[in-house]
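**Q** below are the sequence and a predicted model; questions follow.
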Amino acid sequence: MDISELPGFYAIAAADPGRSAVVDADGAVTTYGELLARANQVSHGLRAHGLVKGDVVAGVLPNGIDAVAMLLAIGQIGLYYVPVNWHLTAAEIAYILGDCDARVVVHGDTADGALAGTVKDACAAAGIAAEATFAGCAGLAEGMPAGPPPDRSSGSVMWYTSGTTGFPKGVQRPLPASPPERSVPGTRFFVGEVCDLRPGDEVHLVTSPMYHSAPCAHTQIALHLGHTVVIAPRFDPVVILELIERHRVTNAMMVPTMFHRMLRLPDEVKKRYDLSSLRQVVHTGAACPLAVKKAIMDWWGPVLYEYYGSTESAIAFAVKPREWLARPGTVGRPAPSFEVRVLDEHGDELPPGEPGMIYLSSSLGAFQYRKDPARTAASRRGEWYAPGDIGYLDQDGYLFLCDRRTDLIISGGVNIYPAEVEAALLEHPAVADVAVIGVPDQEWGQKAVALVQPAPGTPTGPELTAELLAHCEPRIARFKHPRVIEYRDELPRTPTGKLSRSRVRDAYLDGR
């Protein structure tokens, strides 16, 4: 069936219900028709619980069919959906649930039952009643009709992202008044221009948790294009190669850390798998070392598409494989609807080749940080938004990044905010002061290093390090724990008491 004229998932599922939609991590196959029926039932279930346009639903869901069904259900009944990282602690989840005013929480579980207990504690701390908490989609879908809900209108995902304070804020956009089909042509045009993705019998591989914006967005895009979505059970280089060969995967989204791990495989393993089906492998989330990107394209062919943006700006710059090979290191030119300016500290525009603060503007519509108008205003210069990066444009308008203005650490494509880690460590009585910095790491891009000034009389060494890491366990997610803890007699602070992370970082790197 030619699906190129059908406006997205809901229409494709109605016209071709037997089409394969999702191959779950356990190998179970869900058709477009079955997925539409489940999404419709969940939509009816949410409305039966009194949710109306503009309300918020949170999902603490590992990758799987429930996570996909929630996206599609909320996408047609005018709600906001907040995907929550299921590796967070109960306190961290509770903060997000309370800040977003979640009316309903849907969660999955882990084999040991730990996630359900964590979510239960988080909901109790956030004041969310037990009857508004559901283990998976089944409780919402049970007994509900499988037909489309009335008065359909587009919903939206509201991503939570942290700033320099480490406290996450929701990136919220106005909800359209139109049904989801209205926006599909624009989405198809955009991803066609940026990534050469088209409607048809293609196969998309999900390699990362869908609580991150890019993997989640690409899953939705794939279904609106009529593709089959294959969900990897975990990221393991050999597992990924096996899935690509078995399902003849044509497109995927990855982060540079994954490429690095792939390249570490023995040559005989690399040669074992047929990857000739790959046409687009999109990467984002962190800078990719030039040598790594070239080595992957030597192996897979010119299939790496890169884009640069943020949760706030979405895809702002993009570069295709052959463009990048002609200009190694660029993150591309502005994507459709985007304009860019590079300004100095006075707000004056800089000429090509001169690094400055990057500002973006787009016709896609403005965002706001939920409940934080001051932070919203601080991120803008009029209609221009600053992602917080420093870079320069070449003569042809290609952007090259230099550094981040903030102290954000990007490790394996995941954001780590030093202030949050420092706050956790400072709760320990043995810590007088601490600075957390990001330092270069060959595999992860960056790793978090904690430089601790111990309290007077505190002995340092492996025992204290183990004690500090154990102290972090209930306070912050494991991926935020420092990879290295070192001890210092004193940390540099300004006369006003502000920690100079740049001085700490420079001294650390000089010492290495």
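**A** Right, received. Where do you want to start? Numbers count the residues shown, from 1 in each chain.

**Q** every contact and neighbour count from this point should use C-alpha atoms.
**A** OK.

**Q** immediately after the top helix by length along the chain, which helix or strand?
**A** Longest helix in the chain, counting residues (DSSP state H): helix 32-48. Under the assignment DSSP states H and E, the closest C-terminal helix or strand after helix 32-48 is strand 56-60.

**Q** next SSE after that following strand?
**A** Next element after strand 56-60 (DSSP H and E): helix 65-74.

**Q** tell me what angle that next one forms with helix 32-48.
**A** 60 degrees (axes from the mean of the first three to the mean of the last three C-alpha atoms, to 10 degrees).

**Q** name the residues that touch helix 65-74?
**A** 22, 24, 35-36, 38-40, 42-43, 59, 61, 80-81, 136-137, 154-157, 210, 219-220 (C-alpha atoms under 8 Å, 6 or more residues apart in numbering).

**Q** so Thr257 is in which element?
**A** Thr257 belongs to helix 256-263 when assigned by DSSP H and E.

**Q** brain fart, Val292
**A** Going by DSSP H and E, Val292 is part of helix 290-300.

**Q** same question, Thr458
**A** Going by DSSP H and E, Thr458 is not in any helix or strand.

**Q** what do you get for Leu464?
**A** helix 462-472.

**Q** cool, and Ala252?
**A** Assigned by DSSP H and E, Ala252 falls in strand 251-254.

**Q** if you count contacts, what does that strand end up packed against?
**A** strand 203-206, helix 213-224, strand 280-283 (3 or more C-alpha pairs under 8 Å, 6 or more residues apart in numbering; DSSP states H and E).

**Q** pull out the buried positions in it.
**A** Neighbour-count burial for strand 251-254, counted by 16 or more other C-alpha atoms under 10 Å, picks out Asn251, Ala252, Met253, Met254.

**Q** what's the farthest-apart pair in these?
**A** Asn251 and Met254 (10.1 Å; C-alpha to C-alpha).

**Q** the nearest residue to Thr161 once chain neighbours are set aside: what's it in contact with?
**A** Closest residue to Thr161 apart from its sequence neighbours, by C-alpha to C-alpha, 6 or more residues apart in numbering: Pro168 at 4.9 Å. Pro168 makes contacts with Ile96, Tyr160, Thr161, Ser162, as judged by C-alpha under 8 Å, 6+ apart.

**Q** same list (those residues) but as JSON lines, adding secondary structure.
**A** Shown next, in JSON lines, are the contacts of Pro168 (DSSP: H, G, I helix; E, B strand; the rest coil):
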{"residue": "Ile96", "secondary structure": "helix"}
{"residue": "Tyr160", "secondary structure": "strand"}
{"residue": "Thr161", "secondary structure": "strand"}
{"residue": "Ser162", "secondary structure": "strand"}
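
**Q** so which of the residues you listed is the most crowded?
**A** Tyr160 (25 neighbours; other C-alpha atoms under 10 Å).

**Q** wait, that residue sits on Tyr81?
**A** No: with contacts counted by C-alpha atoms under 8 Å, Tyr160 stays clear of Tyr81, the gap being 10.6 Å.

**Q** comparison target below:
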Amino acid sequence: MTPCAQEFSRDSRWKYCCKKGACPQCGQGVEQRQRYCGAGGKSLSVRVENSEIQSQAHRFARALDDAGVGRRASVAVLLPNVPEFVYCLRGATWSGRTFTPVNWHLSADDIAYVVGNCEPSALVIHADFSEQAEALAANVSPNARFAVGGTIPGFRSFDEVATFSGDDLDKPLAGTLMLYTSGTTGKPKGVKTDVPDDGPPPCLASRMGSAMLSAYLPDDTEGIHLVVAPLYHAGPSTYSEGAALLGSDVIIMEQWDPEEFLRIVESERVTSTFMVPTHFVRLLQLPEETRSKYDTRSLKLVTHGAAPVSPDVKRRMIEWLGPVLFEFYGGTEGGGVSIDSHTWLAHPGSVGRPRPGLVIHILDEAGQPLPAGEAGDVYFANDGGRFEYKDDPEKTASAYRGDLYTLGDIGYLDDEGFLYLRDRKADTIITGGVNVYPAQIESVLLEHPSVRDCCVVGLLDEEWGERVLAVIEPHDQNASQDPIREALKALCLKRLGSQQRPREYVFATSLPRTETGKLPHRKVRDVYRARALENHGA
């Protein structure tokens, strides 16, 4: 590829610019697949043409065949938002393999756990994570290790994939995804669905993504799909793949920048995207003169989910962009509740009604059904197969009541069958669409000699959904709090992923552990949420 003459020092990962044609910074003609910079070099993106996704996927599938990776084997990727992610997803799931994307925001220990637990026969890692690569690939054949974005000792360059044919596969076979989701016990859990049959691709998740988009996009829409969130999440990967299956080109933002998002929407005439509420808040925080100077009328569908959204924030987004917001509620395990903008305005706060074939049950603690308007555990019954959490039969059993399953939420149905969510049944915190496990954070904080006990909870946050709060019971109640707080920040910076680190630290004289040693997180959380509301109103 021809490098752009313009230098960008923000991130060495991105050495090139631009979309097809000439670079907007230096004017030099470049190849269509090269990265390009946004206004002022804020955020870098890449546009991947639809035909390229399919041909590169075929090449990757053949590279796996050549490396001896079986047709029902597992393929794990540790990749940022780069085109190779899209190629690997399509290539693995069109050749009968199981595709597992790894959340690179996790701690090093959790990344190692996920890679080991999914038992990959092939591993694709970006050079940014080269320090972990050797240990992660210990059980993977050198022929099935691929390095993206640079050199990793013991890995083949992903560029070698280009030597294989991009023609249609002789015997395409639908694979599946195994994504890792939350649990209050600490370690991420792999969600295993029924083993796919011997049918043709695409896989079930990809089909669902394309079905959702086709149902809510106007028939005459020529699609350009924009990825703004990490592709290792189910939503961004499912909807980008679904859009590509409908013929869309895909533009991938390497990292989120609100004004750059608006610039890309206007310049590329983007028609669809998947977002989380944090994106909405950041966009609304832009000055009015900034928002108003960009033309967003090409947007026909903004799908959002993964975290609760403030009704006020959602209403303002609809007023700005028009009735293009489409919300869904579900999880890797299943579900399928959704609501469009017009319906939401008539039922503000609802996450919608279930798709055909899915039935919602609201049950009390004894498993008995509750009437409309009364909150209880949200359970689903569907026409699909059962799931299981890999290597965790106890957690699998806890998710089911007979054939009904739950995602661990509390909510209620109104008289028209619309679902309203009240709370998470488990202690898991959802911040920016990411599940955070209090037990993991607490175990790190308790290692510090100044900490006698601690409790980690989520405070309501308009931007992030929830923000992580650490309540600390120090050994010495007379000790200065500031040095302890700074020491804990340093410890968490070293030991925890960015989304796990507490945003706030408060100190308490004692924490209400029960006689059996259990810590009632909800009780602690409610106290500090009430205090936050009082302070906000003061």
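**A** Cool, the structure landed. Given the structure is predicted, the values throughout are model-derived calculations rather than measurements.

**Q** TM-score for this pair?
**A** Once superposed, chain against chain, the TM-score is 0.89 (TM-score structural alignment, normalised by the length of the first structure); 486 aligned residues with a C-alpha RMSD of 2.4 Å.

**Q** picking that back up, mind listing what's buried in the helix or strand following the helix holding Val292 of the first structure?
**A** Per DSSP H and E, the first helix or strand lying C-terminal to helix 290-300 of the first structure is strand 304-310. Neighbour-count burial for strand 304-310 of the first structure, with 16+ other C-alpha under 10 Å as criterion, is recorded at Leu304, Tyr305, Glu306, Tyr307, Tyr308, Gly309, Ser310.

**Q** could you do stretch 159-179 of the first structure as well?
**A** 159-162, 166, 168-173, 175, 179.

**Q** biggest separation within those residues, which pair?
**A** Farthest pair in those, by C-alpha to C-alpha: Gly166 and Pro179, 35.4 Å.

**Q** for the stretch 351-500 of the first structure, which segments are assigned as strands?
**A** Along the stretch 351-500 of the first structure, counting by DSSP state E, counting those that start in this stretch, strands occupy 356-362, 368-369, 380-381, 384-385, 389-393, 399-404, 409-411, 414-416, 431-441, 445-454, 484-487.

**Q** sorry, back to before: what range in the second structure does the helix holding Leu464 of the first structure sit on?
**A** Counting by TM-score structural alignment, helix 462-472 of the first structure lines up with residues 482-492 of the second structure.

**Q** give me the contact list for the matching stretch.
**A** Under C-alpha under 8 Å, 6+ apart, the answer for stretch 482-492 of the second structure is Val444, Leu445, His448, Ser450, Arg501, Pro502, Tyr505.

**Q** tell me which of the buried residues of stretch 159-179 of the first structure fall in strands.
**A** The strands, defined by DSSP state E, take in Trp159, Tyr160, Thr161, Ser162, Pro168, Lys169, Gly170, Val171, Gln172 from those.

**Q** so what corresponds to the first one in the second structure?
**A** In other words, Trp159 of the first structure. Alignment note (TM-score structural alignment): Trp159 of the first structure maps to Leu179 of the second structure.

**Q** contact partners for that match?
**A** Taking C-alpha under 8 Å, 6+ apart, we find Leu179 of the second structure in contact with Thr100, Pro101, Gly190, Val191, Lys192, Ala234, Thr332.

**Q** helix, strand or coil: sort out the equivalent of the first one over in the first structure for me.
**A** Residue-level alignment of Thr100 of the second structure against the first structure, with TM-score structural alignment as criterion, gives Val82. For Val82 of the first structure, the secondary-structure state derived from three-state DSSP is strand.

**Q** what's the closest non-adjacent residue to Val82 of the first structure?
**A** Ala58 is the one closest to Val82 of the first structure (C-alpha to C-alpha, 6+ apart), at 4.5 Å.

**Q** give the equivalent position in the second structure for the one you found.
**A** With TM-score structural alignment as the criterion, the equivalent of Ala58 of the first structure in the second structure is Ala76.

**Q** tell me who's in contact with that match.
**A** By C-alpha under 8 Å, 6+ apart, the residues touching Ala76 of the second structure are Phe99, Thr100, Pro101, Val102, Val115, Cys118, Pro120, Ala122, Leu123, Val124.

**Q** over in the first structure, see which of the residues you listed survive.
**A** Of the contacts of Ala76 of the second structure, the ones still in contact in the first structure (both residues aligned by TM-score structural alignment, their matches' C-alpha atoms under 8 Å) are Phe99, Thr100, Pro101, Val102, Val115, Pro120, Ala122, Leu123, Val124.

**Q** packing partners of the helix or strand harbouring the last one?
**A** Using DSSP H and E, the element containing Val124 of the second structure is strand 122-126. Strand 122-126 of the second structure makes packing contacts with strand 74-78, strand 145-148 when contacts are defined by 3+ C-alpha pairs under 8 Å, 6+ apart.

**Q** would you mind getting the average deviation of the longest one from the first structure?
**A** What it means is strand 74-78 of the second structure. Compared with the first structure after fitting, strand 74-78 of the second structure has a mean deviation of 0.7 Å; criterion: mean C-alpha distance after the TM-score superposition for the first structure.

**Q** please look at Leu519 of the second structure and Arg513 and confirm they touch.
**A** Yes: the criterion here is C-alpha under 8 Å, and Leu519 of the second structure meets it with Arg513 at 4.6 Å.

**Q** endpoints of stretch 199-208 of the first structure, how far apart?
**A** End-to-end span of stretch 199-208 of the first structure (C-alpha to C-alpha, to the nearest Å): 23 Å.

**Q** need the contact partners of it.
**A** By C-alpha under 8 Å, 6+ apart, stretch 199-208 of the first structure touches 2-4, 188, 215, 219, 222, 224-232, 234-235, 240, 244, 247-254.

**Q** show me what Ala307 of the second structure aligns to in the first structure.
**A** Structural alignment (TM-score structural alignment) places Ala307 of the second structure against Ala286 in the first structure.

**Q** with Glu288 of the second structure instead?
**A** Aligned partner of Glu288 of the second structure by TM-score structural alignment: Asp267.

**Q** can you check Gly402 of the second structure too?
**A** Using TM-score structural alignment, Gly402 of the second structure lines up with Gly382 in the first structure.

**Q** tell me who's in contact with the closest residue to Ala144 of the second structure other than its chain neighbours.
**A** Take Ala144 of the second structure and drop its neighbours on the chain: the residue closest to it by C-alpha to C-alpha, 6+ apart is Ala122, 4.7 Å away. For Ala122 of the second structure, the contacting residues are Leu64, Val69, Ser74, Val75, Ala76, Val140, Ser141, Ala144, Arg145, by C-alpha under 8 Å, 6+ apart.
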